[in-house]
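Engineer: below are the sequence and a predicted model for it; my questions follow.
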Amino acid sequence: MKKVLIANRGEIALRILRAARELGIKTVVVHSEADAESLPVLLADEAICIGPPSPAQSYLNIPNILSAAIVSGADAIHPGYGFLAENAAFAEMVADHGITFIGPTPENMKLLGDKATARKIAREAGVPVVPGTDELESVEEAKEAAREIGYPVILKASAGGGGRGMRVVHTEEELERAVLQTQEEARAAFGNPAVYIEKYIEEPKHVEVQVIGDGKRVLHLFERDCSIQRRHQKLLEEAPSLLADEVREGLLKSAVRLAEHVGYVSAGTLEFLVDREGNYYFIEMNTRIQVEHPVTEMVTGLDLIRMQFLIADGEPLRLRQVEVELKGHAIEVRINAEDPDKGFRPAIGRIETLHWPGGPGVRVDSHLYTGYKVPPHYDSLLGKLIVWDTSRDRAIQRMR
């Protein structure tokens, strides 16, 4: 692998660029007109504009991205997270053009990227799932399922993510309208109106397991607790969780068993809900690198993006599970361009002054610089502040 095209923007594009540079791989960043002065564009070896600010015309524009890869001579594409990262058709097209896709295989995405299908696979692998349905065919089927499962239930888009396409329903009177609204939201956000129902578990812990695989072996890199959320979107993540040791052990083994069941390749995250009694249930898998991957890097000392590059280049996993050590405690908070006085609506504008914290055990992943103008067209995430220390109490103190 000699040259990688980074099909993303913002802090994850910068993170991938850094990993590529450390491996001696040349970088090509594709960008929209709105991101022409962004830090990844300024630091990459090459930059190619692929369209107007709208994501549909730029970062989701598969023909333009593939054309940029061909014209620039890139022999690999890293999709980052979001946009096309979990698009199996895109991964197949990349491979059809003789270009390496740095991420899971299209087959992995088809089996685990769709939430309803992933539930079936989890049951096959003997991994507990939240009581629920496969994709719903009708509102009547939804009503029948909800009566059997018991209210409250939660409607979810099969292709959903990022907190979108989810709706909690407490009574049958609400259900029909909720199904139609969720289908429409799913159609608009993901191009797929399919939805399914799960039992809504009240006040659970939301715990996810980081895995990495090479198609033959899968390792877990321990878990992260991401229970602090707003509108189903994560705001703070920490590792390790506060689960009892026996619950953690079962959770980690289940995650590896499910990923191995499909011959998983590259980095991925399996998400679970853990109830008050310590029962855990698989809910979905993110077949990509996660926003919160630095938390895992801080407690394991491993570079997940680097590992993605090496696996995509044909290298098998060198580590054994017993060699993956958990050290200390890490916490990540997300820094978003939002206005709390206006319901946390996205905010835009120029960065007039910027001063990041530093010191031992402090990491900042961000594409900001003084003078940078935050565009209105994309996600509000501006950066991530991650701290590490030898214990949770000390990590909390450092974050403060």
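Structural biologist: Thanks, I have it.

Engineer: CA atoms for contacts and neighbours, from now on please.
Structural biologist: Will do.

Engineer: gap between whichever strand in the chain runs longest and the chain center?
Structural biologist: Longest strand in the chain by number of residues (criterion: DSSP state E): strand 218-230. Taking the mean of its C-alpha atoms, strand 218-230 sits 11 Å from the chain's own mean (C-alpha atoms, centre = their mean, to the nearest Å).

Engineer: second one coming, line it up with the first:
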Amino acid sequence: VFLERYIEQGRHIEVQIIADSHGNTLHLFERECSTQRRHQKIIEETPSPLLDAATRAAICAAAVDAARAVNYRNAGTVEFIVTPAREFYFLEMNTRLQVEHPITELVTGVDLVQLQFRVAAGEPLPFQQADLHQTGHAIECRIYAEDARNDFLPATGTVHTFIPPSMPGVRVDAGLQSGDAVTIYYDPMVAKIITHGRTRQDAIQRMKQALRETIILGTTTNIDFLLAILDDPAFQAGEVHTAYVDHHLHDLLPEMPPLPPMALIAAALGEASSNASVTLEGDSDADRYSPWSHADHFRLGR
């Protein structure tokens, strides 16, 4: 029988590490990934709003010790589950760069991808642990092609327009451009928006503005859902745990307001203009509103 402690309202916190072939193993601080839905990360940030200086030092030291214990060489991530009282327990080690590595790059100023190549080429790390510092706060939001109001069903289709935000303090990592097709064959994540600010609140406000300026037409995305999370009081206070989003979906997905009459009128006009009637041959006085005058899929009987 294998037993492990059940941690209620646990926080998912991971530590970025890098180790070369010259005996140097360093950490680049932590990332908090507690904002999840069905154990899938949605929003990540650094520094963690939960950790104090002492816990940060301890959890980062534990990650470095774990890498050294297995003679690790590469960039990697050591993941922990953390209690509300800041007790932390080892989860796993990912021997690669994570999706959320850009937030570490923004607060440390280190290009992790380049560093990984240099380590693989046998070069020593170009700095010591004392040279690394966290500056400001960074947040990443994952944009998924999915319908949050339809049980997060993956959304497919052609992206007619993709216009990413362009503003200071915002980074966009995307494998998407206008005209691309979102298919059923791959992960629904289409872009990552990363913001950096002097404080956590600065980074949140910048993220909200960046998401509102992101235009993706042709497929449904979770942008509105991300905005709802960013506005949630628990997220604002830095109190979100790994089960929070699943337990508060009703609050994060309020009922859609009814469409205003003008929107219905505009939709009707659009339908009328796109489905132009066809005049019956030899009868210029045919009723343009008759179903017999439309070249569509109207059928009578079977």
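Structural biologist: Arrived safely. These numbers were taken from a predicted model, which means no experiment stands behind them.

Engineer: give the aligned range of stretch 355-368 of the first structure in the second structure.
Structural biologist: Using TM-score structural alignment, stretch 355-368 of the first structure corresponds to residues 163-176 of the second structure.

Engineer: would you mind measuring the gap between the ends of the matching stretch?
Structural biologist: 10 Å (C-alpha to C-alpha, to the nearest Å).

Engineer: ok, now stretch 313-325 of the first structure?
Structural biologist: 25 Å.

Engineer: contacts for that stretch, please.
Structural biologist: Contacts with stretch 313-325 of the first structure, where a contact means C-alpha atoms under 8 Å, 6 or more residues apart in numbering, come from Met1, Thr100, Gly213, Asp214, Arg217, Leu219, His220, Leu221, Val299, Thr300, Leu310, Ile311.

Engineer: got it, and stretch 167-174 of the first structure?
Structural biologist: Lys143, Ala146, Tyr151, Pro152, Val153, Ile154, Leu155, Lys156, Leu175, Ala178, Thr182, Tyr200.

Engineer: buried residues in that stretch?
Structural biologist: Arg167, Val168, Val169, Glu172 (16 or more other C-alpha atoms under 10 Å).

Engineer: Ile311 of the first structure matches what in the second structure?
Structural biologist: Using TM-score structural alignment, the partner of Ile311 of the first structure in the second structure is Val119.

Engineer: ok, back up a step: the contacts of stretch 167-174 of the first structure: which two are farthest apart?
Structural biologist: Pairwise distances across these (C-alpha to C-alpha) peak at 17.3 Å, for the pair Tyr151 and Thr182.

Engineer: among the contacts of stretch 167-174 of the first structure, name the ones in helices.
Structural biologist: Of the contacts of stretch 167-174 of the first structure, the ones assigned to helices by DSSP state H are Lys143, Ala146, Leu175, Ala178, Thr182.

Engineer: in which helix or strand does the residue nearest the centre of the first structure reside?
Structural biologist: Central residue of the first structure (C-alpha atoms, centre = their mean): Gln290, 3.3 Å from the mean position. According to DSSP states H and E, Gln290 of the first structure maps onto no helix or strand at all.

Engineer: what is the equivalent residue in the second structure for it?
Structural biologist: Aligning on TM-score structural alignment places Gln290 of the first structure opposite Gln98 in the second structure.

Engineer: surely that match meets Ala75?
Structural biologist: No: counting by C-alpha atoms under 8 Å, Ala75 is not a contact partner of Gln98 of the second structure; they are 9.5 Å apart.

Engineer: strands along the stretch 101-250 of the first structure, start to end?
Structural biologist: 153-161, 164-169, 195-199, 205-214, 218-230, 233-239 (DSSP state E, counting those that start in this stretch).

Engineer: quick check: closest non-adjacent residue to the alignment partner in the first structure of Gly136 of the second structure.
Structural biologist: Using TM-score structural alignment, the equivalent of Gly136 of the second structure in the first structure is Gly328. Of all residues not flanking Gly328 of the first structure in the chain, Thr390 sits nearest, at 4.1 Å (C-alpha to C-alpha, 6 or more residues apart in numbering).
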